[in-house]
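A.B. asks: When you get a sec, could you give me coordinates for this:
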Amino acid sequence: MTFAELEENEQDLLKLTRWLRKIQYRDFFPSHASTLAQEHLAQCRQALATFTAAVYEQEGLPQPSTEEAAQIRRGEVEEGKEPETW
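C.D. replies: Predicted coordinates for the structure are as follows:
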C-alpha cells in the first residue's frame, strides 16, 4: 500500500463518478440499474476511505481530516487538485 496506489485509486474513482454523472444526465428513463450503480459507487467510496486510512496508518501519518475523507467519499475532489492539507 503506497501513496501512488492511493492516488491512482482516487483518480479511478473520480473517473467513475464523472462517467456515472454523464450517463445519468443523459438517462431520460432511469431504472433500478441507475440506483444500483449509485449504491456500488458509494461502496467504492467507502472502500477508498478505508484504504486511505490504511495507507496513512502504514506511513505513520495522521489521518486525513473528516472533511477531506468525506470529500473523497462523495467524489468531490477534483482531478488534479488535492485536498488542501495533502
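
A.B. asks: drop to CA atoms for contacts and neighbour counts, all remaining ones
C.D. replies: Will do.

A.B. asks: give me the number of residues near the closest residue to Q46 other than its chain neighbours?
C.D. replies: Using CA to CA, 6 or more residues apart in numbering and skipping the chain neighbours, the partner closest in space to Q46 is R73 (6.1 Å). Residues contacting R73 under the criterion other CA atoms under 10 Å number 21.

A.B. asks: Another for comparison:
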Amino acid sequence: MFIVTGGAGMIGSNIVKALNDRGIDDILVVDNLKNGRKFANLVDLDITDYMDKEDFLVQIMAGENFGPIDAIFHEAHAQPPPSGMAST
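C.D. replies: Okay, here's the model as predicted:
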C-alpha cells in the first residue's frame, strides 16, 4: 500500500496519478475533508480508500495496522492562518 497525505491537493493528486500510470492503485489518500472541492482532483483516479486526516491520526495513535506500506508521500501542509490573522 502507498499512503499519500495531502492526496486530494494538486501535488498529492498528481502523485496518485503517477502511481496509477505505473499500474499502482493500492493507495490510501489522506486529506482534510472539510474542503469538498478537493474531491474533484481524485475523480478519475484509482485509489483503495480516502480518509479524513483526523480519522487517520486517531487510527495511528490507536496503533491501527494498515498492513504492509511500500511508501508514504507526505504532501500535506498546515492550514493557513484564519483570514485577518497576521502570520509571524
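
A.B. asks: Need the TM-score from the superposition.
C.D. replies: Scored against TM-score structural alignment, normalised by the length of structure 1, the superposed chains reach a TM-score of 0.29; 38 aligned residues with a CA RMSD of 3.4 Å.

A.B. asks: on that earlier part again, three-state assignment of the residue nearest to Q46 of structure 1?
C.D. replies: helix (DSSP: H, G, I helix; E, B strand; the rest coil).

A.B. asks: residue contacts, it?
C.D. replies: When the contact criterion is CA atoms under 8 Å, 6 or more residues apart in numbering, the partners of R73 of structure 1 are 42, 45-46, 48-49.

A.B. asks: Can you pick out the ones from the residues you listed that are in helices?
C.D. replies: The helices, defined by DSSP state H, take in 42, 45-46, 48-49 from these.

A.B. asks: which of those tops the neighbour count?
C.D. replies: R45 (23 neighbours).

A.B. asks: Just confirm that residue contacts Q11, I think it does.
C.D. replies: No: counting by CA atoms under 8 Å, R45 of structure 1 does not reach Q11; the two are 11.7 Å apart.

A.B. asks: Have a look at structure 2 and report its longest helix.
C.D. replies: Max-length helix for structure 2 by DSSP H is helix 10-21.
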